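Asks: no sequence on this one, just coordinates:
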């Protein structure tokens, strides 16, 4: 059963298994020290390194992108502490499979053999299934090592997280990927048929995924290439790894957060980069436009009232032109928002006024500003004493508009940035007139 459910999350390596085996298998590490790119965990000061040194393993969740060595690390960890390795995949197994695993672990436990249960894609188990692990983890039947590409905070039960330490595996950087290329050349005895620039392009194309890189290398070795390829030749021969981007998961929210904060920080270059990341990965342009519209209202507001107009115009332009021409309008809106003066005064005013409305309930407005469409309403004072502002000096009466039982509030505090500086001057002017005329 272990082979049936085992993951193919292979990478890094040391010595060959057999010449006929896939390159990833031939380069599979035999010790934790041979796993590249995760030294922050496997080194002497890392969490895994300390567990191995102590000879005691607690339940852990390995969280990281594809191709970073989660399965390999778990397998080598079991070897390092002398535990029986039992792998399953949440994609292919269910309750019946788990019961068999737990029963086998109990039997081995009676003989003194401890079991490391490795659950690949653990986030794919539902909440009830995740709860099913708890008693067997607590009584020591198994030590759980789960692997996930998704944020455990969102995908795993709090009860399970409280019993396991989350360890983050990093996306493999260029240096780690270069180590894999060096090992591939050493185990095959053949240099890669690439010039220096193409080699660099190959590393970049892997996007931090060691398994993908080794698959690309194996393809290169399988083809008879007479002369080293340049980047153009490599691009024509191999495909680039599709960027990791799940529209309903963390990658989506990370990038939109980065876009929003780059806009707020007035960095047009970074904002364009994150927006391009989303669109290139297949995000719906209208989603990006909705976020730009929200940003224009929330983070620019009246500091530049044209920002909202620009974003809505970009939406109309995209609807009219479609893709790819319509993306230029999205870029223009993005740049406008990034370079506009910023103010969240309108957003803060909304929050404050909504809170006040909830807190004060059903206070009646002052009678002088109420309409009186019937004789009865006029008789009881509706509209009495209303001052028509257009008939007042400066077009401003300075009358009171607040409920009689409520102190006037200040929700909107314009900044001194952009157009809001002029609004602030106008509000100050009205406040001075109101004070002079004794209404406020």
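Replies: Happy to help now that I have it. Because the structure is a prediction, the values reported are computed rather than measured.

Asks: make it CA atoms for all contacts and neighbour counts henceforth
Replies: Noted.

Asks: who's in contact with residue 405?
Replies: Contacts for residue 405 (C-alpha atoms under 8 Å, 6 or more residues apart in numbering) come out as residue 363.

Asks: Specify the local secondary structure of it.
Replies: coil (DSSP: H, G, I helix; E, B strand; the rest coil).

Asks: Could you double-check that residue 121 lies in contact with residue 91?
Replies: Yes: Residue 121 sits in contact with residue 91 when judged by C-alpha atoms under 8 Å, with a separation of 6.9 Å.

Asks: Neighbour count for the two, which is higher?
Replies: residue 121 (19 against 14; other C-alpha atoms under 10 Å).

Asks: Now the more buried one. Nearest residue, chain neighbours left out?
Replies: For residue 121, ignoring the flanking residues on the chain, the nearest one in space by C-alpha to C-alpha, 6 or more residues apart in numbering is residue 148 at 4.9 Å.

Asks: mind listing the strands for the stretch 101-250 of the chain?
Replies: 115-120, 143-148, 165-168 (DSSP state E, counting those that start in this stretch).

Asks: Same list (those) but as TSV, adding distance to residue 174 and mean neighbour count.
Replies: Below are these laid out as TSV (distance: least, C-alpha to C-alpha, whole Å; neighbours: other C-alpha atoms under 10 Å):
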stretch	distance to residue 174	mean neighbour count
strand 115-120	26	27
strand 143-148	23	25
strand 165-168	18	17
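
Asks: Specify the stretch among these that is closest to residue 103.
Replies: Within the strands of the stretch 101-250 of the chain, the stretch nearest residue 103 is strand 115-120; the backing value is 11.2 Å (C-alpha to C-alpha).

Asks: Tell me which residues are up against the closest one.
Replies: So strand 115-120 is contacted by 6-7, 71, 74, 78, 83-90, 105, 108-109, 141-148 (C-alpha under 8 Å, 6+ apart).

Asks: Against that first model, consider the following:
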């Protein structure tokens, strides 16, 4: 694994891999000081830096994207504090493997050597399996270092999380990725056969994944080229990295949240970017459109009633055309909503009215607005005194429609933006008529 980080205490270097080993293995750090990209953790003031300086590790969960150094840092941590290193993968291991690892760790503990148990893809263990770690972590049989690409708060048991620090690894930035290329050029004793623009494009294509970058670099070194590649030549020569996106995991929720916030912030360019991120990564187009349609009511509402119409028209167009032609209709709806005047007045009115309905129970409406289909109902006052609004000069009676035991409530408060400005003017006019006529 070619994930590298930033440095700490001096250690004995690990044996060098054979010369025909993959480039990623040949560049694997032999000590924490060789690692790039995660100074916030491994530097003197970082959580890992402090633990290594003290010579004592606590259990931890390393959370970060692929190719950022989770496995490498775990192995180097064990070396830095003199722990026995054992690695298992939740993809290939079961209960029997865990029991064996714990039993061996207990035997070594009796001989005075503690074990760092590294569990790759720890989120793939189910809840019961994760609970199995608890007694061995609590009594110090193992120092657990778990690695995950998924949000631990969703995927790791709360009991296990409470016994481990969650340390967040960042995707490798352009500077860190550039350092990997420089190291590769040094070990290969030749420059990478690309021009400066192609070098930048290669770094950008890695999307923060050091392992992916080094695999691409090794491919470039493996062929004889007549001249350095430019960006177009590089694109034709190498595969392009597929964006990391799990439709049922955190990446999915992060991007839909970013889309919603960009729409709310009236930034059509950012909204279009996040829409493109989701659709090009394989998200279901109608899922995204459903969220935009919800936005049209929640964050635009009556400030521009056409927003909801645009979204529903986009649904019809997409179902009629399919992908990719129908995706343009989703883009149109997205841009319309991003540039529309914003109001959450309808959304807030709904929440307030629902809350009031739950609190007031079964209050009866005033008798004057109840239908009276039977003589008995007429005799007890149903419909008595009802003012038919259309019979008034202004088409407005100003009657009180609230239950007798309930004061009128201002659930809906239109803003002064877009069409709601006209609605606010109408409501203010009706309020003034009510006051003149002694109504609610």
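Replies: Structure's in. What do you need? In this text, all values refer to a predicted model and were calculated from it rather than measured experimentally.

Asks: follow-up on the earlier one: output the strands of the stretch 101-250 of the first structure in a markdown table, with distance to residue 38 of the first structure appended to each entry.
Replies: Formatted as a markdown table, the strands of the stretch 101-250 of the first structure follow (distance: least, C-alpha to C-alpha, whole Å):
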| stretch | distance to residue 38 of the first structure |
| --- | --- |
| strand 115-120 | 18 |
| strand 143-148 | 15 |
| strand 165-168 | 9 |
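
Asks: Compare the ones you listed and report which one is nearest to residue 268 of the first structure.
Replies: Per C-alpha to C-alpha, nearest to residue 268 of the first structure of these: strand 165-168, 30.7 Å.

Asks: Stretch 422-430 of the second structure vs the first structure - mean distance after superposition?
Replies: Taken over the aligned residues, the distance from stretch 422-430 of the second structure to the first structure averages 0.7 Å (mean C-alpha distance after the TM-score superposition for the first structure).

Asks: For that stretch, buried residues please.
Replies: Across stretch 422-430 of the second structure, burial judged by 16 or more other C-alpha atoms under 10 Å covers 423, 424.

Asks: Translate the residue nearest to residue 121 of the first structure into the numbering of the second structure.
Replies: Aligned counterpart of residue 148 of the first structure in the second structure: residue 148 (TM-score structural alignment).

Asks: so that match sits right up against residue 68, yeah?
Replies: No: contact between residue 148 of the second structure and residue 68 fails when scored by C-alpha under 8 Å: they sit 11.2 Å apart.

Asks: Where does the residue most central in space within the second structure fall, secondary structure wise?
Replies: By C-alpha atoms, centre = their mean, the second structure has its centre lying nearest to residue 254, at 2.2 Å. Here residue 254 of the second structure, judged by DSSP states H and E, is contained in helix 250-264.

Asks: Now do that helix: everything it contacts.
Replies: 150-151, 244-246, 268, 270-272, 274-275, 277-278, 288, 291-292, 295, 299, 334, 337-339, 342.

Asks: Filter those residues down to the buried ones.
Replies: 150-151, 245, 268, 270-272, 274-275, 277-278, 288, 292, 295, 299, 334, 337-338, 342.

Asks: Please narrow the residues you listed to those residing in strands.
Replies: Of these, none are assigned to strands by DSSP state E.

Asks: Okay, helices next: where are they in the stretch 151-300 of the first structure?
Replies: Taking DSSP state H, counting those that start in this stretch as the test, the helices found in the stretch 151-300 of the first structure are 152-155, 158-161, 174-188, 196-205, 210-222, 231-237, 250-264, 268-280, 285-295.

Asks: How about the fifth one, which residues are buried there?
Replies: Buried residues in helix 210-222 of the first structure, counted by 16+ other C-alpha under 10 Å: 210, 211, 212, 213, 214, 216, 217, 218, 220, 221.

Asks: Please tell me which residues of the first structure stretch 70-85 of the second structure aligns onto.
Replies: Using TM-score structural alignment, stretch 70-85 of the second structure pairs with 70-85 in the first structure.

Asks: any idea how far residue 372 of the second structure lies from residue 405 of the second structure?
Replies: The gap separating residue 372 of the second structure from residue 405 of the second structure is 21 Å, by C-alpha to C-alpha, to the nearest Å.

Asks: my bad, should have said residue 267 of the second structure
Replies: 46 Å.

Asks: ok, now residue 37 of the second structure?
Replies: Taking C-alpha to C-alpha as the measure, residue 37 of the second structure falls 66 Å from residue 405 of the second structure.

Asks: Same question for residue 52 of the second structure.
Replies: Distance from residue 52 of the second structure to residue 405 of the second structure, by C-alpha to C-alpha: 69 Å.

Asks: Noted, bye for now.
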